[in-house]
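[1] quick one, structure for this:
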Amino acid sequence: MMMNRRTFSTTVLAGAAASLISTRGMAANSAPPKARNVVLVHGLFADGSCWSEVIARLQAAGLNATAVQNPLTTLPEAVESAQRVLARQDGPTVLVGHSFSGMIVTEAGMHPNVSALVYVAARAPDAGEDYTALAKTYPTPPASAGIVFDGDEGRLTEAAFLHDFAGDLPEAKAKVLYAVQDPFHKALLAGKTTQAAWRSKPSFYAVSTEDRTINPDLERFMAKRMDAKTIELKSSHLSLISHPDEIARLILEAAGQPT
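    Prediction:
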């Protein structure tokens, strides 16, 4: 049977769409391999200590957990810092990222040691995607107005940190976190991922429904796009601190461990 041009074009487009859906769904719908190692990466306005509550729970479950000290300089340097830690892991490893470090997880997650990805209220760009442009298609979250710069270094004001970043934490605890805030370099925000690990590896996402740092609907969009196993937590941007039990359970699931 002969195809006219319109029929041919429709067939090609349908095939391409089916291929895209298949590629996107392949990762999340497959069961993750059993892993004993977890590598956790922090985002902006934080350091590796923000994972302390989650790490304690993972260690109690018998997992080997390591927090990366993200240099917050450029995206390539941040990815390299995660890759160095991943290279030291013995066997399958779950790579976890919070907030901005979802950029790092998306790129560094291609490392052969990585068996699954976990995004905690995190950016999850596609390869080469302009995340800033994507974020602008949603209402701007309040925390953005609280970023101030000292030359090339950016940080959150104390008011924005307490109210828009760590809004569901006791004020005394939030102030301790504010005190260890590590400024980021402007150049970091210009980076784009060159590949998207979530297209080929099992992926998990924790949405923060009360998030004032990343729009919760943007988080839902990214989680759905990657076909991630998704949970929603009534939490600020810092669900890893306000809801460590739920975050630890999601990581254990990504590690193929009993929860």
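
[2] please count neighbours and contacts with C-alpha atoms only from this point.
    OK.

[3] which strand or helix spans the residue nearest the centre of the chain?
    Nearest to the mean C-alpha position of the chain, by C-alpha atoms, centre = their mean, lies residue 102 at 2.9 Å. Following DSSP states H and E, one finds residue 102 within helix 102-108.

[4] what's the burial count for residue 54?
    By other C-alpha atoms under 10 Å, 22 other residues sit near residue 54.

[5] same thing with residue 127?
    If you count neighbours by other C-alpha under 10 Å, residue 127 ends up with 17.

[6] show the contacting residues for it.
    By C-alpha atoms under 8 Å, 6 or more residues apart in numbering, the contact set of residue 127 is 192-196.

[7] now do residue 74 against residue 128, distance only.
    16 Å (C-alpha to C-alpha, to the nearest Å).

[8] surely residue 214 touches residue 235?
    No: contact criterion C-alpha atoms under 8 Å: residue 214 and residue 235 do not qualify, at 12.0 Å.

[9] now the end-to-end length of stretch 70-81.
    Stretch 70-81 has an end-to-end distance of 6 Å (criterion: C-alpha to C-alpha).

[10] tell me the buried residues in that stretch?
    Using 16 or more other C-alpha atoms under 10 Å as the test for burial, stretch 70-81 gives 70-75, 78-81.

[11] could you dump those to TSV with secondary structure?
    Conversion of these to TSV gives the following (DSSP: H, G, I helix; E, B strand; the rest coil):
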residue	secondary structure
70	coil
71	coil
72	coil
73	coil
74	coil
75	helix
78	helix
79	helix
80	helix
81	helix
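
[12] before we go on, could you also do this sequence so I can check it against the first one:
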Amino acid sequence: MEISRRRFSALGAGVAATTLSGTLSGATAAQAETPPGKPAVRNVVLVHGAYADGSSWAKVIPLLQEAGMNVTAVQNPLTSLADDVAATNFALARQDGPTLLVAHSYGGTVISEAGLAPNVTGLVYVAARAPEAGEDFAALSARFPTPPVTSGIITSGGFKWIGRSAFLRDFANGVPRKEALVLYAAQGLLSTAAPTTSVAAWREKPSWYAVSKDDRTINPDLERFMARRMNATTIEVDSGHLSLVTHPKIIAGLILRAAANS
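    Coordinates of the predicted model:
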């Protein structure tokens, strides 16, 4: 894992939070203590991406809970951006106090729209879309090499999903096959309607970004471009698209660091 932009204070190979103790294989952990006199945000709302559901956060959630966080995972209907934003807003309205909003993949579009809620103190993007207001994400993506998963996307009846081979090879690369097959069976179907945002919450809220260096679903250079554009505190993870599944300690560590500094 490489760290760029506003840099974390490195604490060697261990993770500072006691719940994340141990070493991170092939990575330099990056965590820091809560700034003196500043209480950490205790509420976290997690927003999943397309071709997935809230259970995609299953390995991250217990790490956050063990660190004392109140965690809510949204179940996006994926029927439209408006429906997904409504589901996220409902989750935010149920929080008691300042809240960190976290998203994976397509979920980044959702939090870019919903993130202006007054109780949201910061945004964390995990291999996620981070569109500008009104931006055509497909056109933006076309400026970068086409990710391999694209050839495996199937469209029918107003929805799209990923075929089995492409899901295992490209969407869930790095995930053990048995586990990837479970994720495939539970994948959510995404509406084909263009998800265009009216605002870009990252322009007003502090942001963090985890780039997946081996991503075959969103081009890693596109992820880097979006992270730079939002001036996000950025880490790079030696992972495919599903870093929240393959590297939950690193992703939980980033979320905890954001909670301590948002």
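
[13] overlay them and tell me the TM-score.
    Here the superposed chains carry a TM-score of 0.85, computed using TM-score structural alignment, normalised by the length of structure 1; 226 aligned residues with a C-alpha RMSD of 1.4 Å.

[14] just the buried members of the contacts of residue 127 of structure 1?
    Those of the contacts of residue 127 of structure 1 that meet the buried threshold are 192-193, 195-196, by 16+ other C-alpha under 10 Å.

[15] list the contacts for whatever residue of structure 2 lines up with residue 243 of structure 1?
    Residue 243 of structure 1 maps onto residue 247 in structure 2, with residues paired by TM-score structural alignment. Contacts for residue 247 of structure 2 (C-alpha under 8 Å, 6+ apart) come out as residue 239.

[16] rerun that using 6 Å as the cut-off
    Residues near residue 247 of structure 2 by C-alpha atoms under 6 Å, 6 or more residues apart in numbering: none.

[17] sorry, back to before: would CSV of the contacts of residue 127 of structure 1 with secondary structure and distance to residue 92 of structure 1 be doable?
    Putting those into CSV (DSSP: H, G, I helix; E, B strand; the rest coil; distance: C-alpha to C-alpha, whole Å) gives the following:
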residue, secondary structure, distance to residue 92 of structure 1
192, coil, 26
193, coil, 23
194, coil, 23
195, coil, 20
196, coil, 19
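
[18] the longest helix in structure 1 is where?
    Longest among the helix segments of structure 1 by residue count, using DSSP state H, is helix 5-29.

[19] now the helix or strand that comes right after that helix on structure 2. Mean distance?
    Sequence-wise, the next helix or strand downstream of helix 5-29 of structure 1 (DSSP H and E) is strand 37-41. Comparison of strand 37-41 of structure 1 with structure 2 after fitting gives an average deviation of 0.4 Å (mean C-alpha distance after the TM-score superposition for structure 1).

[20] can you name the residues of structure 2 that strand 37-41 of structure 1 overlays?
    Taken onto structure 2 by TM-score structural alignment, strand 37-41 of structure 1 occupies residues 43-47 there.

[21] swap in stretch 68-75 of structure 1?
    Using TM-score structural alignment, stretch 68-75 of structure 1 pairs with 74-81 in structure 2.

[22] end-to-end on that stretch?
    End-to-end span of stretch 74-81 of structure 2 (C-alpha to C-alpha): 14 Å.

[23] who touches that stretch?
    For stretch 74-81 of structure 2, contacts defined as C-alpha under 6 Å, 6+ apart pick out 47, 54, 84, 190-191, 195.

[24] 10 Å instead, please
    The contact list for stretch 74-81 of structure 2 (C-alpha atoms under 10 Å, 6 or more residues apart in numbering) reads 45-55, 83-92, 103, 106-107, 109-110, 113, 158-159, 188-197.

[25] I am finished for the moment; much appreciated.
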